[in-house]
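Peer 1: Based on what follows, work out the 3D shape:
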Amino acid sequence: MKVLLAGATGAIGRPLLARLLAAGHAVVATTRSAERAAALRAAGVEGVVCDLLDPDAVRRTVAAARPDAVVDELTALPDDYDIRRKDLYATTNRIREAGTAALLDAARAAGASRYVVQSIAFAYAPEGDVVKDESAPLWLAAPAMLAEATRILAANERKVIDARDLDGLALRYGFFYGPGTYLAPGGSIARQVRSRRFPLVGSATGMTSFIHVDDAAAATVAALAGGAAGAYNVVDDEPAPLRDWLPRYAEAIGARPPLRVPAWLGRLAGGPLAVPISTELRGASNVKARAALDWTPQLPSWREGFAGCLDRDPDALHLA
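Peer 2: Presented below is the predicted three-dimensional model:
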C-alpha cells in the first residue's frame, strides 16, 4: 500500500515510519523542513516539503503522491508543556483545523481509499463512568483552551468519519510516553516532576489513559488494514487516577514524590486547567480497538511501561 504520512517527524511519526516500512508499505512523508525531507529520504522514505496550511500546495503534493491511504498525525506542540500558557494548543489547533481540512479534501480528490486522523482519548466529558468508550460525549464545554482544542478535534473526526468516498478512522490516542515525548526522561513533564512543579492537586482522582508511542504506531498501522469508519480509543489496558500514576512515574525517573496541594492553591498557581486535569479527566477503554483493529498493546499497563521503558531514551520533543 502507498501511504502518505503527514507529521512524520513528531513523537509518533518516527516509530510509525519504521513500522510502515517494516510492513512493506511505500511511504511519502511530508515535512515543513527541507533538512528533514533530506533526512527522510536518507532513511528510505520519499520526503516531501509541503506547507499544510496552503491548500493548493497540499492538493499538488497529494495528487503527485497518489496514495492509497493518508495518515494525518498533524501536531505542532511546543517543547515546554506548560498548562498555564494560554497559547499552549494555538499552533496545533491551527494546523489541525486548516491542515486536516486541506489534506482530507486532497486525499478524496486523489482517490485515496482510507484516511486515518489523530485525535485524543483524554477529552471525554467529566460525567458518569470514569472510563469511557467511544460513544461517550466529548468535553466540548471544557475550561480554557482545552475547549477549543476539543472542538477542533471533534469537527475533524466528524469530517473524516462521515466522508462517503473513503473509510475514515479517528484514533483517539492516550497520553503518549516513550522516546520523544513529554514523559521521556529529558522531557518537559519529567523536568517538572523532578523539580516538584507537577503536584497532586485536590483529590487527584482525574483519570489518565496512557499509550506507549510504539504501541500507538502499531495500532495506526493496523488501522490501515482493518476497521470500519469510526473512532477508536488507542490506549493501554489500565486507566489510572493521577494519585496512583504520578508517584510511580516520579519513582521511575528517580524523582522525589510529588507534592500535594489543595485545589485552591493548584488553581492559583497552575491556572484554569490545573484542577480539572487533576480531578475531572476520564479514562478510556480500548475494547473496540482491540477487537476491530486486531491490535493488542505490547505494554498493556503504564506500570510496566514506566518501569522498563522510560530510561531508554533521554530526548523529548512533544506529546500528542
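Peer 1: Going by C-alpha atoms from here, please, whenever you check contacts or count neighbours.
Peer 2: Noted.
Peer 1: any idea which element residue 149 lies in?
Peer 2: Assigned by DSSP states H and E, residue 149 belongs to helix 144-162.
Peer 1: residue boundaries of the helices in the chain?
Peer 2: Assigned by DSSP state H, the chain shows helices spanning 13-22, 34-42, 55-65, 90-94, 100-109, 144-162, 188-194, 213-225, 242-252, 263-270, 274-279, 287-292, 302-309.
Peer 1: just checking, what packs against the shortest one?
Peer 2: Read it as helix 90-94. When contacts are defined as 3 or more CA pairs under 8 Å, 6 or more residues apart in numbering; DSSP states H and E, helix 90-94 packs onto helix 144-162.
Peer 1: Give the buried residues for the helix it packs on.
Peer 2: For helix 144-162, burial by neighbour count (16 or more other CA atoms under 10 Å) applies to 145-154, 156-161.
Peer 1: Residue 107: which of those residues is nearest?
Peer 2: residue 160 (10.7 Å; CA to CA).
Peer 1: From residue 118, how far out is the nearest residue to that closest one once chain neighbours are set aside?
Peer 2: Nearest non-adjacent residue to residue 160, counting by CA to CA, 6 or more residues apart in numbering: residue 168, 4.9 Å away. Noted for residue 168: a distance of 11 Å to residue 118, by CA to CA, to the nearest Å.
Peer 1: Comparing those two, which shows the higher neighbour count?
Peer 2: Neighbour comparison, residue 168 and residue 118: the larger count goes to residue 168, with 28 against 22 (by other CA atoms under 10 Å).
Peer 1: Alongside the first, I'd like the structure of this one:
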Amino acid sequence: MFRPHPLLGLAAGALLAATAATAAPGLARTPAPEPEYTITVDPAAAGTPISDSMYGVFFEDINFAADGGLYAELVRNRSFEFGPADNRSYTPLTGWTPTADAGGAGTASTADDAARLHERNRTYLRLDLANTGDGRYGVTNAGYTTGIALRAGGAYDFSVWARTDAAAGTPLTVTLHDAAGRPLAAPLRRAVRGDGWTRYTGTLKATRTTDAGRLSVRAGGTGVLRLDMVSLFPRDTFRQRPNGLRRDLAEKIAALKPGFVRFPGGCLVNTGSMYGYDAASNWPRARSYQWKDTVGPVETRATNANFWGYNQSYSLGYRCAGQCSAL
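Peer 2: Presented below is the predicted three-dimensional model:
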C-alpha cells in the first residue's frame, strides 16, 4: 500500500516557504496575472511505492570519476583543451610529450584559430614537420596515473581527426609501447590526405598486459599536420557500447542493483555561471554543469573547468546521438 514519504512533506514546506519569501513588502509594482491551471485528482488511484530502504548510486565527477574513471577513454587530454582555466598547472599539451625517432624532427604546438575542427572544440595540435629520410616526429601520451592500461589479447580502437597541407599527404604511424619504448602492439599506419578534417581509425591489439602503456602518434615528411581528438578505446566496454563505460567499474555498479542514479552530482551542478559555451559569452570555462552540452558527437561537445580542479570533457553524457557515450 502506498504511504506518502516523509521527505515529500519537507519538500512541500520548503516550496511554500520559498514562495512566501518572494512576496517582499514595499515593492511598488503591479503583479503579473497568475496563470490558470487545471489539476485532476483521482483519489482512488495508487501512487508509486517508495520504500524507506531504497538505496541508489551517487555519481559526481570528483577525483577523475568520469574522464580517467568510469568513462573508458584511455588518452588524457585527447582534444588539447586543458588550460589554466581548469588548473593553474595545465597547458593544452598537458599529458603529451613531443617525441621523435631517428631522422625525426619538427615542433609541436597548439593553436586556437579558424583552422580548428569545430567552434566548440577550440584547440588542436599543430605539428610543423621537418623530417629527413624515413624519420617520424610527433607526440606521446601517458594516459592517466601510471599509464595506459592494456590487457594481453585485447583490441583497442584508435581514432584521430587530422588534416595536412602536404600535397602528397602525410604518413602517420601509431604505436603502443611501454616507458622504455618496448612495443605493446603492432604499429598502425595511415596516410593523411587533404586540407580538410577527416577522421582516421584503426585497431591495435595488445601483446602484453600492463598498466603503464604509452600511445605515440608520429608523422613523416614535411609540412604542417593538424591533429585533434586523439582517442584510444578498449573494444570491450560495458555492454559493448562504443565510446562507453569501463566494463569492470560499470559492472560493479550494476551489481549493486541501485533503485536510482544521482547524476551528475552536487557541487559541480550549482556552481559557476549558466552562460553558454559560445562566442556571445566569450567561450567561458567556469560554468555549472549543463546537460545539453553532453549530447551529440563528442568532437562537438563543450569542455568545462571541473569544480574540483581539473578539466571535464563532457564526453560522459546523458544521451547517445551518433558517436557518443550513454549511461
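Peer 1: Kindly provide the TM-score of these chains.
Peer 2: The pair, once superposed, lands on a TM-score of 0.24 when counted by TM-score structural alignment, normalised by the length of structure 1; 127 aligned residues with a CA RMSD of 6.5 Å.
Peer 1: hmm, back to that, return the list of helices and strands in contact with the helix holding residue 149 of structure 1.
Peer 2: When contacts are defined as 3+ CA pairs under 8 Å, 6+ apart, helix 144-162 of structure 1 packs onto helix 90-94, helix 100-109, strand 114-120, strand 167-173, strand 230-234.
Peer 1: Tell me the helices and strands packed up against the second one.
Peer 2: Think helix 100-109 of structure 1. Other helices and strands packing on helix 100-109 of structure 1, by 3+ CA pairs under 8 Å, 6+ apart, are helix 55-65, strand 69-72, helix 144-162.
Peer 1: Put together a markdown table for these, with distance to residue 4 of structure 1 on each row.
Peer 2: Listed next are those as a markdown table, based on distance: least, CA to CA, whole Å:
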| stretch | distance to residue 4 of structure 1 |
| --- | --- |
| helix 55-65 | 7 |
| strand 69-72 | 5 |
| helix 144-162 | 16 |
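Peer 1: quick one, which of the ones you listed is nearest to residue 48 of structure 1?
Peer 2: helix 55-65 (7.8 Å).
Peer 1: ok and the closest one relative to helix 100-109, angle-wise?
Peer 2: With axes from the mean of the first three to the mean of the last three CA atoms, to 10 degrees defining the directions, helix 55-65 of structure 1 sits at 40 degrees from helix 100-109.
Peer 1: before we move on, the earlier item: make JSON lines out of the helices of structure 1 and add distance to residue 232 of structure 1.
Peer 2: Listed next are those as JSON lines, based on distance: least, CA to CA, whole Å:
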{"stretch": "helix 13-22", "distance to residue 232 of structure 1": "17"}
{"stretch": "helix 34-42", "distance to residue 232 of structure 1": "29"}
{"stretch": "helix 55-65", "distance to residue 232 of structure 1": "25"}
{"stretch": "helix 90-94", "distance to residue 232 of structure 1": "21"}
{"stretch": "helix 100-109", "distance to residue 232 of structure 1": "18"}
{"stretch": "helix 144-162", "distance to residue 232 of structure 1": "11"}
{"stretch": "helix 188-194", "distance to residue 232 of structure 1": "26"}
{"stretch": "helix 213-225", "distance to residue 232 of structure 1": "9"}
{"stretch": "helix 242-252", "distance to residue 232 of structure 1": "23"}
{"stretch": "helix 263-270", "distance to residue 232 of structure 1": "31"}
{"stretch": "helix 274-279", "distance to residue 232 of structure 1": "22"}
{"stretch": "helix 287-292", "distance to residue 232 of structure 1": "5"}
{"stretch": "helix 302-309", "distance to residue 232 of structure 1": "19"}
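Peer 1: how close does residue 108 of structure 1 get to residue 63 of structure 1?
Peer 2: According to CA to CA, residue 108 of structure 1 stands 10 Å off from residue 63 of structure 1.
Peer 1: An error on my part: the question was meant for residue 231 of structure 1.
Peer 2: 27 Å.
Peer 1: Looking at these two, which has the bigger crowd around it?
Peer 2: residue 231 (26 against 17).
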